[in-house]
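Enquirer: Below is the sequence, then the predicted model.
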Amino acid sequence: MVRRVVVVGIVLAVVLTPLMGWAQSKAVLPPIMPLRDIKPGMRGIGRTVIQGQKIEEFDIEIMGILQGGGDVIPVRHLILFRASGPVTDRSGGTAAGMSGSPLFINGKLIGALSAGYLWQPGKRELALGTPIEDMLTVLDLPNGTAQTPWPRTFAASEPFHIGRRAITRVVVTDTLAQAQRVDEAGLPGMTAFIPATFPVMVSGLSPRAMGFLRQALGAAQPLLQYDQEGATFVASPITGGSSVGILQVRGDVSYGGMCTVTLRVGDRLLICGHPWDQMGEVEYALTTSDIVTVVRTLQEPFKEGNLGDLIGKIDQDRGPAIRGVIGRMPRMLAVRVAVTDLDAGTRIEKGVQVVRRRDLAKTFAAAMALTAVDRARGQILGGGTASVKITLRAKGLPRVISRENVFYNSRDVALASLLDLPDALNFLLYNDLAPLDPVDMNIEISVTGKRQTAAIAETTVERREVAPGERLRVHMTLRPFQEQTVPSRVIEISIPRDFPRGPAVLVVGSAGRQVSLESAPEQGLAQLLQQEPQPSPAATLDGAIQLFEDYGKNTDILLQLIPFGLPPEGSEFVKFDVFAGEVVRTDWVVQGEIQIPILIR
């Protein structure tokens, strides 16, 4: 399936690649002009696509060389140039989607368009290029190489003018807001450019899941939502100036953008002339793309296009460039979600492949599950009960493991049903007891509007004073919602011989996670996903599996005898050999909590 993509806001380019163009007979570098030979006043051309898959040329004039780095930052350079000609007249200057466009002087490759200057009246013609010498270091970079920082401040070899201003220093900022602050500071001889980091495009999410995604990723990451539309095109062979798609999530949900190929050598590509996330060694999806048109706006022109077939992978995301490899497919984490509305009899199934990156896997698994629940129920808010089963597979696990839990919420059962996802994903992706190689995750959710809860109606103890080594007998009564009270049960809690003497508290309540979803529920889920994973309280992987599968369920009643003054939470209270406790299984989501003072003699 081919997807319609809109690219907005930053210098970016689109590349097209056909299945027929995967192979290239010779891995030969084109003629290269070193940075030392590039002088102000030199003229040349750039190559890009602004419609379809036809590579066209625009004119460039070198204005100067910017030198960056110093101190702890590696010395780097950028090429300052002006773009012109019929192609940029049609595109409105350096449009979003042109980053990576190869630049040539006298037939020799000098670098790639990588950053633009936004404060230009009329046509956006002032831009920066990454020297090809820096980019070539990424082409042959071996896996496992540490990443290095990209400099942010550059000094011009000679002053240049923007309008009446003489510029001697350039700051390359991460965002438009940062660039505006630099410009508003009015520092003499200084201005700001923005890296041609493409705006990220997202499709397949419900409006609420899109809001959750923005909350989880933060304001620094611009997101553009687009609809998936069927489209067909035959991709042309990929070469310098072509357009390609880069995806970190693909399937029923897509997350990625488009960039221009600077150079192809054999099956390897240098793309963009800038990083995406600068994560170093990665595995993203590489696809074909096709440009529909360049949309001209008051702020910045941008390319609109379609993403096509998977043709390879991105394996390096570095400061000078992104490296693609044609014909080698990325290893990604498969996440599948199935939601059944038991009242309506409807079922929705969705699946994605997510880059094997912990933060994105956690975020998109939750966003896709939220989308599936919202669409299966045909509503955003609404109370009810959800039964959830999460199944995990990974190399390093002794078997397939799964966790089943039941959730109730009177306002938003869809979000409540996802509250086990952070722990499941942390177990799979951040396991501190064994090296796990995740394979896939399956989430099965069944939702009903019926309330399946029970309140702890009454809890009493036979004695308020017990000694270490004795048993505390507890009588407990449950009252299911709008049903008859369940006959009282007797639970015995063994008091460890080393239990601290003195006052203690018997806490009786749900064993499940207590999270409020009353206000800003999407924000609450995002915060859970962003929390730093804690070390497992278990000593072995088998122990951690048992905790994951059996502990902390909303249908369980947890009875804990806690020394006075200590909170009934934290990993220490999982260790029942240290603190006295028992778990009682029920058929309902348990609500309410009772505390009884106890004296340990």
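Expert: Now that the structure is in, tell me what you want to look at.

Enquirer: okay, CA-based contacts and neighbour counts for the rest of this
Expert: Will do.

Enquirer: mind listing what's buried in stretch 59-74?
Expert: By 16 or more other CA atoms under 10 Å, the buried positions in stretch 59-74 come out as Asp59, Ile60, Glu61, Ile62, Met63, Gly64, Ile65, Leu66, Gln67, Gly68, Gly69.

Enquirer: Narrow the residues you listed to those in strands?
Expert: Asp59, Ile60, Glu61, Ile62, Met63, Gly64, Ile65, Leu66, Gln67, Gly68, Gly69 (DSSP state E).

Enquirer: alright, now check it against this:
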Amino acid sequence: MRLAGRASPLWTGIGWLFALFLLVILPGVSAGDQFSVKEGVFPVKSLKPHMRGTALTVFQGGKIEQFPVEILGVIAQRSAPNRLVLIKAVGDRVMKAGGVAAGMSGSPVYIDGKLLGAIGFGWKFGDHSMALVTPVEEMLKIPPMEGADVKSKGPHDGLGQTPKDASDHVVSQDQVGQDAASGAVSQDQGLSSPLLIGGVSPRYGRLIGERLSSRVSAPGGGEIVASGSSVLSPGASIGVALVVGDVSVGTLGTVTAVDKDKFLAFGHPFMGRGSVKFFATEASVVGVIPSLETPFKLGTLGGVIGTVLQDRAQGLYGRIGMMPQGNDYEIRFHDLDSGKEAVRRFKAVVDPFVSSLVVPPAVAGCVEDLWGRTGQGTGEVKITVEGRGMPEGWNRTNFFLSDSDLPEKIFQEFSMIHSMLPLNPFLPLEPLSFRLDVKVTQTPKVLYIEKVQVPKDRTFSPGEMIGVDVWLRPWRSKVEKRTFSVKIPADARGDVEVLVRGGGVGEMEQESIKEGRRSIESFEGLLRELSAAEASNEIIVEVLCRRSKDREREDSTKLLSEIKEQRVKEGSLKVLKTNYYVEGLLRVPLKMTAEGDKERGEEE
């Protein structure tokens, strides 16, 4: 008797179909948005060495404070943003916080009352008083604002143009020792605040961080919708989130500029995905944490206040009051050992490529957090999916067993379903609703197939119905006997045997698809094949044999659902669902009549 469990039947049966369903889905972008910087723009070309300016940011709570900065130089590069301004932060307030910190990205820098740009980049293990500012002239190149009018009384280049004469810069390329072709700064130098992840266990929080190539700090999440109307100001904190609600995944930064309901922020990318529809949220700063690597703001995300529409190298652009669609998730958790029950609800961005990175580990981490442990156990999970184009919805129940990591087993199957349905090539489903009913126990809730027996000392004929006795032993309980009736196919030939097994053990594959004889041609067909996959709580009793040549040719072009339906109808396949994880596989050969042998020999 073994407890290690096995790969999900859904994965072994049709998991490879996922590779067929890659469909690029990009949110729409309205062209020609105009962004007016009401303070006016201080052009990079007008900068001089040792100019003084002022930066705005939040050090704690929601209070916007200022600190002085000194201009040191300008760097030009061929990649976006094309120009960056090197500054030095000065003053007691910022230095007590450890210098320019991650999360200050987006903090506006003003010279003579005009907006120069946003603090955007710094260096790990460097001088934390130093930072690079992304000029607002560069931020206004973010689509769809490229070519927008800029209010400024000073001389400056046209938007979208790299300065023609590098000698006008405070610091030339030779002076800073950089080759413009190589780029002055890499995106991983952006002053991104660590991810704020709430409602999941620490290890799955770390996994989300690894998938998003980001550090993870303490949990921080809040309501799905803000409690009241929000007014943004330059220097205020703002959050950008992929998941909001009882589970949250996001980060915080700073607002650079506001034009009515539009805003610019961060001064560097979040994920760099271009046109997006991420959640823009309220944010509050608990404090700035000093660090030799990079100081960072520790904070919490609040309710959703709008949508981030652009995630570009120069920063973020979005709108307040425009609420993005989100996929809904509900986890109903029940610990059978302690009796604990809980419900968690959250929303995630509809982009299937982004949500597939974040949601599956968030679900597994939420289950692990609610369970309060990791390790061995048995789980029953019912997944119910509803969405546009799914009037009747779809659901699947499966059991999972692990001797070391039950949440990981649950994570594997949900991850495949969660990716396959939104990426189907037939029709859009968003927004989707996923509900997971999860029951867990530390006890191995296993049903072992211990013995199989057919009537002894007799022969069988094609087309005959036979009784199959199966002895089943629940974990450390008494053996129970169950009798199944199955039919030997009328066209059976060659060796014939009865096979009794747990669902997913030795399951048939989608041979017609793998060999190029058939394909799935509709969304309804996709759901049928998903439903045809075996589950680990099933007892499978079947008669295996060679069939007539005509039948074998016919079966070679059928999908798995069609073959199973036909075999159930003819009686050669029986499936019994149980409340256990079924383990085992036993075969019993059948002795066929001489007449049957003769008929089979003639057909061969």
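Expert: Arrived safely. Just so it is clear, the model here is predicted, and its values are computed rather than measured.

Enquirer: Overlay them and tell me the TM-score.
Expert: Here the superposed chains carry a TM-score of 0.71, computed using TM-score structural alignment, normalised by the length of the first structure; 503 aligned residues with a CA RMSD of 4.3 Å.

Enquirer: For Val461 of the first structure, state which of the ones in strands among the buried residues of stretch 59-74 of the first structure is nearest.
Expert: Gly69 (70.8 Å; CA to CA).

Enquirer: list the contacts for the closest one?
Expert: Val75, Arg76, Pro151, Arg152, Thr153, Phe154 (CA atoms under 8 Å, 6 or more residues apart in numbering).

Enquirer: And it, how close does it get to Pro151 of the first structure?
Expert: 5 Å (CA to CA, to the nearest Å).

Enquirer: do the same with Thr288 of the first structure
Expert: 31 Å.

Enquirer: Neighbour count: those two, which is higher?
Expert: Applying other CA atoms under 10 Å to Thr288 of the first structure and Pro151 shows that Thr288 carries more neighbours, namely 30 against 20.

Enquirer: which element is the more buried one on?
Expert: Using DSSP states H and E, the element containing Thr288 of the first structure is strand 280-295.

Enquirer: In the second structure, what range does that strand match?
Expert: Counting by TM-score structural alignment, strand 280-295 of the first structure falls onto residues 274-289 of the second structure.

Enquirer: follow-up on the earlier one: from the ones in strands among the buried residues of stretch 59-74 of the first structure, which single one is nearest Gly100 of the first structure?
Expert: Closest to Gly100 of the first structure, out of all of these and judged by CA to CA, is Ile60, at 14.4 Å.

Enquirer: residue contacts, that closest one?
Expert: Ile60 of the first structure neighbours (CA under 8 Å, 6+ apart): Arg43, Gly44, Ile45, Gly46, Phe81, Arg82, Ala83, Ser84, Leu103.

Enquirer: Next, the contact list for the third one, please.
Expert: Read it as Ile45 of the first structure. Contacts for Ile45 of the first structure (CA under 8 Å, 6+ apart) come out as Glu57, Phe58, Asp59, Ile60, Leu103, Phe104, Ile105.

Enquirer: Also the fourth one?
Expert: Under the criterion of CA under 8 Å, 6+ apart, the contact partners of Gly46 of the first structure comprise Glu57, Phe58, Asp59, Ile60, Ser101, Pro102, Leu103, Phe104.

Enquirer: Try it again at 6 Å.
Expert: Contact analysis of Gly46 of the first structure by CA atoms under 6 Å, 6 or more residues apart in numbering lists Glu57, Phe58, Pro102, Leu103.

Enquirer: Which of those residues are still contacts in the second structure?
Expert: Retained in the second structure: Glu57, Phe58, Pro102, Leu103, out of those (criterion both residues aligned by TM-score structural alignment, their matches' CA atoms under 6 Å).

Enquirer: What is the nearest of those to Cys259 of the first structure?
Expert: Using CA to CA, those come closest to Cys259 of the first structure at Pro102, 11.6 Å.

Enquirer: Just tell me what that closest one corresponds to in the second structure.
Expert: That one, Pro102 of the first structure, aligns with Pro108 by TM-score structural alignment.

Enquirer: Once you drop chain neighbours, what's closest to Arg203 of the second structure?
Expert: Gly365 (7.6 Å; CA to CA, 6 or more residues apart in numbering).

Enquirer: brain fart, Ala27 of the first structure
Expert: Gly266 (4.1 Å).

Enquirer: Aligned to that neighbour, what sits in the second structure?
Expert: Using TM-score structural alignment, Gly266 of the first structure lines up with Lys260 in the second structure.
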